[in-house]
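# how would this look folded up:
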Amino acid sequence: MPLPSQPLRKLGFLTIGLFDPANPAAGHESTLQVIELGEQLGFNSAWLRHRHLQFGISSPIAVMAAASQRTSRISLGTAVTPMGWENPVRLAEDLATVDLLSGGRINPGVSVGEPMHFDTVKHELYPDSADQEDFSYARVERLARLIAGDPVREFSGKQGVVEEFSNRVEPHAAGLRERLWYGAASQKSAIWAGAHGFNLLTSSVIFPEEGQEPSFAAIQQAQIRAFREAAATSGARGTARVSQGLVVIPTDSASAAQREKYQRYVDERTPRTLTPQGSRRMLFAQDLIGTSDEIAEQLYAHAGFQEVDEVAFALPFSFDHEDYVQILSDIATKLGPALGWSPAN
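Alright, predicted model coming up:
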């Protein structure tokens, strides 16, 4: 197994949670317990997928608020919040509130674009303004300005006996702007994120540039390097952190039944990783399954992984709570150390 150029500095995980439409509370409780376990195991971060009109976490900010009161150290993030569904002013208020409740541990990840299946929901989401809504990068820029404390309006001050008004989003959470992340799947988006002071979330889905060979790892590496170059030359605020998110399924302590279940999951998903998908030639990363030593060896050989010193490994969809406990435990006690990582105190 090759030695890493540097030890893995931060280890996180990403979850879509569990969701039974007939009993959604149980799934949310499972998610909170998984986050608590993550903190106990020394993970640096826990990230929530954001799902609308699906069987998943539709309000990760509310879940992060609950998790912030059941943990004390682990960072909490979204990966990612689709801004097409959000009002930047209201989102800025909610994020700042939860960041203060957590003691400055929130890492909001966002993305742009028209909401998925927009034609089926626009009559409820934007009944009077669907044709005028701007789903471009400008929506995210507005969120960043508001979180940074830029003025919303000129009006402020006292009115009457007790009413006092601010000209910026309240509460203000100092440092939250530097913890904004952008989920980029293309080189254009990676460069934009670097130039505008965002940290970069890379995932298991990417879009190649014209003429690029369909090699997921090589394309991801190029995107990360383009992001860092843009961040270095822009002078924009931000720390230019990069986190990689791949599906990893260590089987060290898995039962025979779990190993069989995990392998079926991977086998069902593997065909989509073999060729580019759709008109934009979308590429999916292969899920990594095996012992922690086997996964570590694959990661060290992965051109994208070679560019980062922090990760947020994605937990597979639709597994059971006990499966997530086993996978997280193996990641923290076996895979993480194999990558040079040490648990947080």
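
# going forward, measure contacts and count neighbours with C-alpha atoms only.
OK.

# Now name the helix or strand holding Leu100.
helix 88-102 (DSSP states H and E).

# Which other helices and strands does that helix contact?
Under the contact definition 3 or more CA pairs under 8 Å, 6 or more residues apart in numbering; DSSP states H and E, helix 88-102 sits against helix 60-68, strand 106-107, helix 137-148.

# So Ser243 lies in a strand, does it not?
Yes. Counting by DSSP: H, G, I helix; E, B strand; the rest coil, Ser243 is found in a strand.

# any idea how far it lies from Asp293?
21 Å (CA to CA, to the nearest Å).

# try Val205
Taken as CA to CA, the span from Val205 to Asp293 is 24 Å.

# Would you state the strands of the stretch 151-300 of the chain in chain order?
157-159, 163-165, 181-183, 199-202, 205-206, 242-244, 248-250, 283-284, 288-290 (DSSP state E, counting those that start in this stretch).

# one more to put side by side:
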Amino acid sequence: MEGGNETLSTDFILLGLFPGMKHVSILVCVIILVYVAAVTGNVILLLLIWVDVRLHTPMYFLLSQLSVVDLALISSTVPKMAINFFSGKKNITRLDCGTQIFFFFTLGGAECILLTLMAYDRYIAVCNPLRYAVVMNQDVCLKMAITSWIGGILASTAHTFYTMNLPICGSRKIHHFFCEMPAIMKISCKDTSTYELVVFVMGIAFILIPFVLIMSSYSLILLTVLHMKSPQGRNKALATCSSHLTVVSLYLGPCVYMYMTPGSSHSAEQEQAVSVFCTVLTPMLNPLIYSLRNKDVMGALQKILGKHPLSNHNS
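Modelled structure (predicted):
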């Protein structure tokens, strides 16, 4: 008991990104560059949505919320990882560790809900365009955003409370570059099999059900698009929907692997690779996916940069 109580008051030790990997410094530098690109891309997208009146629509409001989530998600892990790596320090206080877990699950849960709501927005826009302005009004959009954040906070509070109260009777070394629940569960001296079942159920609520709802929305959208007579309208709908489906696949796919399969089947390296993909690459790719395949966003960017004079006439 003394050993267990003693570790409750001491720091954890983050072993960092792939501790056994040669030339890990190159990978760290690449991740820092990706972080800069992600912050730049999401900030630009937020600014475009803010300054261009044509982007003041429900779809882009929800997209702006997604950019805020991505900015916060990548900023909750990469800076600490980089500071630890270059300073040579590996410790992290229990408070900082709990804070990382709380923000990670809050933002992850919020993103799952947001992606589902964005699919619903596209369903209304394509399948019920005459009712779109009534259904997706400003109040509804605000309530959607609040719901996504509250849902993430509620789930995160439960996960954080449980994880940070796990007894650590032995090594305090976390085989990860940030505090993540599965990594801490592995170093606990308590049987966590029951809680793994709870995590699985939470995965159904925040990953599987959203995925089913998103796929249902896009199945109905596809049926509607196939019956469209206008090739231009069909192409625009498919471009918007394909961007969203790409983001959904990139985010929910790895989440299924991490939180809906037994923790004992994951190696520390596999968990780190999935975490890098979810928390680093996805926040960078999201603004690129939505921008490069979206004429409205590209038009807004060209208008601000002054590189496309004709865009003023088109607006």
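
# Got a TM-score for the pair?
Aligned and superposed, the two chains score 0.27 in TM-score terms (TM-score structural alignment, normalised by the length of the second structure); 141 aligned residues with a CA RMSD of 6.7 Å.

# Hey, what's the angle from the helix holding Leu100 of the first structure to helix 60-68? Just curious.
Counting by axes from the mean of the first three to the mean of the last three CA atoms, to 10 degrees, helix 88-102 of the first structure lies at 10 degrees to helix 60-68.

# Next, the buried residues of stretch 132-145 of the second structure.
Across stretch 132-145 of the second structure, burial judged by 16 or more other CA atoms under 10 Å covers 132, 135-136, 141, 144-145.

# residues in contact with that stretch?
Applying CA atoms under 8 Å, 6 or more residues apart in numbering, the external contacts of stretch 132-145 of the second structure come out as 58, 61-62, 65, 114, 117, 121, 124-125.

# Those residues in helices, which ones?
Cross-referencing the contacts of stretch 132-145 of the second structure against helices under DSSP state H gives 58, 61-62, 65, 114, 117, 121, 124-125.

# picking that back up, can you tell me which of the contacts of stretch 132-145 of the second structure is closest to Ala155 of the second structure?
Nearest to Ala155 of the second structure among these, counting by CA to CA, is Leu114 at 14.7 Å.

# Touching, that closest one and Ser148? I think so.
Yes. Between Leu114 of the second structure and Ser148 there is a contact at 6.0 Å, judged by CA atoms under 8 Å.

# need the buried residues of stretch 132-145 of the second structure in JSON lines with secondary structure and distance to Gly152 of the second structure, can you?
Putting those into JSON lines (DSSP: H, G, I helix; E, B strand; the rest coil; distance: CA to CA, whole Å) gives the following:
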{"residue": "Tyr132", "secondary structure": "helix", "distance to Gly152 of the second structure": "27"}
{"residue": "Val135", "secondary structure": "helix", "distance to Gly152 of the second structure": "24"}
{"residue": "Met136", "secondary structure": "coil", "distance to Gly152 of the second structure": "22"}
{"residue": "Cys141", "secondary structure": "helix", "distance to Gly152 of the second structure": "17"}
{"residue": "Met144", "secondary structure": "helix", "distance to Gly152 of the second structure": "12"}
{"residue": "Ala145", "secondary structure": "helix", "distance to Gly152 of the second structure": "11"}
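
# farthest pair in these?
Tyr132 and Ala145 (17.5 Å).

# can you tell me the distance between the two ends of stretch 186-201 of the second structure?
Using CA to CA, the two ends of stretch 186-201 of the second structure sit 19 Å apart.

# Most tightly packed of the helices and strands packed on helix 88-102 of the first structure?
strand 106-107 (a mean of 26; mean count of other CA atoms under 10 Å).

# Can you spell out which helices and strands pack onto that strand?
strand 75-78, helix 88-102.

# out of these, which comes closest to Ala190 of the first structure?
Among these, if distance is taken as CA to CA, the winner is strand 75-78, at 17.6 Å.

# quick one: buried residues of the closest one?
75-78.

# What's the first helix or strand after that strand?
Strand 75-78 of the first structure is succeeded, C-terminally, by strand 81-82 (DSSP H and E).

# which strands and helices sit next to that next one?
strand 109-111.

# immediately after the strand it packs on, which helix or strand?
Next along from strand 109-111 of the first structure, by DSSP H and E: helix 122-125.
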